[in-house]
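Trainee: all I have is the shape, not the residue letters:
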């Protein structure tokens, strides 16, 4: 059973925490009905994301077997056969469909949220089949995935998304995507599994990464100023430190630039994120 749980890549569900951003910043954090809806939506989205991961692993099985770390994944290592993986994937698709239908039927959230969920799956299937082989398009599709998480969460709790927050998430997503590509390019040999890496160069990715990080910090500061909560301005330097520490981590020679690994393996970075959450909470709900 553990091998099937590993196929879900639950660790990567951490990316879906962005779904809770509208709940938190929309000032409905103490609305228990909204909390329940958000957690339910998070679970459904996580299962949908796992469907995409499994399909991607099936499509890339031969390439993953040549990769130093991906070769340990259940499908690439042979622990789970491709046939069994497809069956498991079909069960997950059915589960996601039933849970989404139940959410609409029970009025947990509207069909619009389900449309965002379907859009996420479609975008990622396009990425898996074609987009990840096309430079720039691959990073754009990854960034769109982060935006969909944001708007999916907003639809669940019926909160509007500020244009500045939209731009912050978009720029931050571009930064993460190009950072991962840059480190893959830096650390791999000629036999690397991603053919798209041969179409990138280190200087291009490096320059555009830091354009995006600057843009994200500026738009975040503008969002904080216009949020109506003056205390949020104190989170701006914390956000800058988070970006700096993250950047320092992915500059390490042994880093592959995977956002989840970079975050979870650095206690200081986790402390900074926790500090950000505390300041933001007091600014919005206490002061």
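Mentor: Perfect, I can see it now. Just so we're clear, the structure is a prediction, and the values are computed from it rather than from any experiment.

Trainee: only C-alpha atoms for contact and neighbour calcs from this point on.
Mentor: Noted.

Trainee: okay, now residue 278: neighbour count?
Mentor: For residue 278, the neighbour count with other C-alpha atoms under 10 Å is 12.

Trainee: ok, residues contacting the helix or strand encompassing it?
Mentor: If you go by DSSP states H and E, residue 278 is part of helix 267-281. If you take C-alpha atoms under 8 Å, 6 or more residues apart in numbering as the criterion, helix 267-281 is touched by 231, 232, 234, 235, 238, 239, 241, 242, 245, 246, 263, 264.

Trainee: can you get me a residue count around the last one?
Mentor: Counted with other C-alpha under 10 Å, the neighbours of residue 264 add up to 13.

Trainee: now the first one
Mentor: One way to gauge burial is a neighbour count; for residue 231, by other C-alpha under 10 Å, it gives 19.

Trainee: ok, the second one next?
Mentor: Using other C-alpha under 10 Å, residue 232 has 22 other residues around it.

Trainee: what's the answer for the fifth one, then?
Mentor: A count of nearby residues for residue 238, using other C-alpha under 10 Å, gives 17.

Trainee: can you get me the start-to-end distance on stretch 54-63?
Mentor: 14 Å (C-alpha to C-alpha, to the nearest Å).

Trainee: for residue 173, what are its contacts?
Mentor: Contacts of residue 173 (C-alpha under 8 Å, 6+ apart): 142, 143, 146.

Trainee: with neighbour count added, can I get these in a markdown table?
Mentor: What follows is these, written out as a markdown table (neighbours: other C-alpha atoms under 10 Å):
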| residue | neighbour count |
| --- | --- |
| 142 | 22 |
| 143 | 20 |
| 146 | 21 |
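
Trainee: could I get the residues you listed as CSV with distance to residue 135 and secondary structure?
Mentor: Formatted as CSV, those follow (distance: C-alpha to C-alpha, whole Å; DSSP: H, G, I helix; E, B strand; the rest coil):
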residue, distance to residue 135, secondary structure
142, 12, helix
143, 13, helix
146, 18, helix
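
Trainee: in JSON lines, list those along with distance to residue 24.
Mentor: Shown next, in JSON lines, are those (distance: C-alpha to C-alpha, whole Å):
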{"residue": "142", "distance to residue 24": "24"}
{"residue": "143", "distance to residue 24": "21"}
{"residue": "146", "distance to residue 24": "17"}
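
Trainee: inside helices: which ones of the contacts of helix 267-281?
Mentor: 235, 238, 239, 241, 242, 245, 246, 263, 264 (DSSP state H).

Trainee: with adjacent residues omitted, what lies nearest to the second one?
Mentor: Leaving aside its sequence neighbours, residue 238 sits nearest to residue 276 (C-alpha to C-alpha, 6 or more residues apart in numbering; 6.2 Å).

Trainee: quickly note the distance from the one you found to residue 270.
Mentor: Plainly put, residue 276 is 10 Å away from residue 270 if you go by C-alpha to C-alpha.

Trainee: neighbour count winner among the two?
Mentor: Between residue 276 and residue 270, counted using other C-alpha under 10 Å, the more crowded position is residue 276 (19 against 15).

Trainee: take a look at this one as well, against the first:
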């Protein structure tokens, strides 16, 4: 069972929590109807994402076998056969299509918009898998757009309008994680050799500069989000002070990346770094206080 969970990369489903962003920032997290719609969208996105991961691992079997960590993936290591992986892929696609069709009964108002987002995410990631991941800068931009699509899907599923600053914040935050991952791969490549063609378009100095710019944009976008008229009107004005947690989390992430070189996988830092975990909990608690205890 564990090998199938690894094939689906269930630990990566944490990225799909961005589907809940519109619900959280709108102050409707306790609305059970909207929460149910967000969970439904989360499940669909998770199934589609796992299907894409299988395609990616299938196409990268040979290169993954040369990577010190990726060689342990089920397909690269041989614990799951190619035919089994194809069967699981077909099953995931079938389940995803079925749930999308059922989705018209959950969010009929924006059904076609939601379906378009799901389709765009799937085919964009197929293009990424077979071509675009080999093109420097475009590769990290595609990853960041994937997070934006998650947020848009959550908005269409619930019918909640999304702030422009929230969309831009999502993009630059995802860009930080993607660039941090590329930097980690560059550091690893110095020891074991390059395992990704797009790395030819990067070097550590460029990654450091791009990461610094992106981190600055994250702070600026979050600051502008908290100061925007609609947010100030919806929440208590002191929501502005939650920027403190964002700044600390960004600094901690930069420390892990630039000082300790520990962020080749952006999800690992969330699962392992207690400082960032505590900061996230405090940020969520502080933001909830602004929403529900004004």
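Mentor: Received the coordinates, thanks. This is a predicted model, so every value here is computed, not measured.

Trainee: quick TM-score on the pair, please.
Mentor: Here the TM-score for the pair of chains, by TM-score structural alignment, normalised by the length of the first structure, is 0.96; 287 aligned residues with a C-alpha RMSD of 1.4 Å.

Trainee: residues in the second structure aligned with the helix holding residue 278 of the first structure?
Mentor: Under TM-score structural alignment, helix 267-281 of the first structure corresponds to residues 274-288 of the second structure.

Trainee: show me what counts as buried in the helix holding residue 278 of the first structure.
Mentor: By neighbour count on 16 or more other C-alpha atoms under 10 Å, the buried set for helix 267-281 of the first structure is 269, 272, 273, 276, 279, 280, 281.

Trainee: check those residues against residue 30 of the first structure and report the nearest one.
Mentor: Distance to residue 30 of the first structure, by C-alpha to C-alpha, is smallest for residue 281 among the buried residues of helix 267-281 of the first structure, at 11.6 Å.

Trainee: what ranges do the helices span in the first structure?
Mentor: Under the criterion DSSP H, the first structure carries helices at the ranges 2-8, 21-25, 32-59, 61-64, 74-77, 82-105, 111-129, 137-157, 163-187, 202-226, 235-250, 259-264, 267-281.

Trainee: make TSV out of those helices and add distance to residue 195 of the first structure.
Mentor: Shown next, in TSV, are the helices of the first structure (distance: least, C-alpha to C-alpha, whole Å):
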stretch	distance to residue 195 of the first structure
helix 2-8	24
helix 21-25	35
helix 32-59	14
helix 61-64	10
helix 74-77	18
helix 82-105	23
helix 111-129	13
helix 137-157	12
helix 163-187	10
helix 202-226	15
helix 235-250	21
helix 259-264	21
helix 267-281	32
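
Trainee: closest one to residue 14 of the first structure among those helices?
Mentor: Among those, the nearest to residue 14 of the first structure by C-alpha to C-alpha is helix 259-264 (7.3 Å).

Trainee: what's the closest one packed up against?
Mentor: helix 235-250, helix 267-281 (3 or more C-alpha pairs under 8 Å, 6 or more residues apart in numbering; DSSP states H and E).

Trainee: need the ones you listed in JSON lines (columns: distance to residue 171 of the first structure).
Mentor: Conversion of these to JSON lines gives the following (distance: least, C-alpha to C-alpha, whole Å):
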{"stretch": "helix 235-250", "distance to residue 171 of the first structure": "12"}
{"stretch": "helix 267-281", "distance to residue 171 of the first structure": "18"}
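
Trainee: closest to residue 3 of the first structure out of those?
Mentor: Smallest distance to residue 3 of the first structure across those (C-alpha to C-alpha): 27.9 Å, for helix 267-281.

Trainee: contact partners for residue 58 of the second structure?
Mentor: Residues in contact with residue 58 of the second structure, defined by C-alpha under 8 Å, 6+ apart, are 75, 82, 85.

Trainee: I'd like the residues you listed as JSON lines, with neighbour count and distance to residue 19 of the second structure appended.
Mentor: Shown next, in JSON lines, are the contacts of residue 58 of the second structure (neighbours: other C-alpha atoms under 10 Å; distance: C-alpha to C-alpha, whole Å):
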{"residue": "75", "neighbour count": "26", "distance to residue 19 of the second structure": "29"}
{"residue": "82", "neighbour count": "17", "distance to residue 19 of the second structure": "31"}
{"residue": "85", "neighbour count": "21", "distance to residue 19 of the second structure": "27"}
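
Trainee: returning to what we had before: now the buried residues of helix 267-281 of the first structure in JSON lines, with distance to residue 172 of the first structure?
Mentor: Listed next are the buried residues of helix 267-281 of the first structure as JSON lines, based on distance: C-alpha to C-alpha, whole Å:
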{"residue": "269", "distance to residue 172 of the first structure": "16"}
{"residue": "272", "distance to residue 172 of the first structure": "17"}
{"residue": "273", "distance to residue 172 of the first structure": "15"}
{"residue": "276", "distance to residue 172 of the first structure": "16"}
{"residue": "279", "distance to residue 172 of the first structure": "20"}
{"residue": "280", "distance to residue 172 of the first structure": "18"}
{"residue": "281", "distance to residue 172 of the first structure": "21"}
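
Trainee: which two among those residues are spaced furthest apart?
Mentor: Among the buried residues of helix 267-281 of the first structure, 269 and 281 lie farthest apart (C-alpha to C-alpha), at 18.4 Å.

Trainee: residue 55 of the second structure: neighbour count?
Mentor: The burial count for residue 55 of the second structure: 18, using other C-alpha under 10 Å.

Trainee: quick check: the gap between it and residue 26 of the second structure.
Mentor: For residue 55 of the second structure relative to residue 26 of the second structure (C-alpha to C-alpha), the value is 35 Å.

Trainee: residue 282 of the second structure too?
Mentor: To residue 26 of the second structure, residue 282 of the second structure is 19 Å away according to C-alpha to C-alpha.

Trainee: do the same with residue 101 of the second structure
Mentor: For residue 101 of the second structure, the distance to residue 26 of the second structure equals 27 Å [C-alpha to C-alpha].

Trainee: surely residue 165 of the second structure is in contact with residue 226?
Mentor: No: with contact defined as C-alpha atoms under 8 Å, residue 165 of the second structure does not reach residue 226; the gap is 9.1 Å.

Trainee: ok, the ones in helices among the contacts of helix 267-281 of the first structure vs residue 176 of the first structure, which is closest?
Mentor: residue 246 (9.7 Å).

Trainee: aligned to that closest one, what sits in the second structure?
Mentor: If you follow residue 246 of the first structure across to the second structure using TM-score structural alignment, you land on residue 253.
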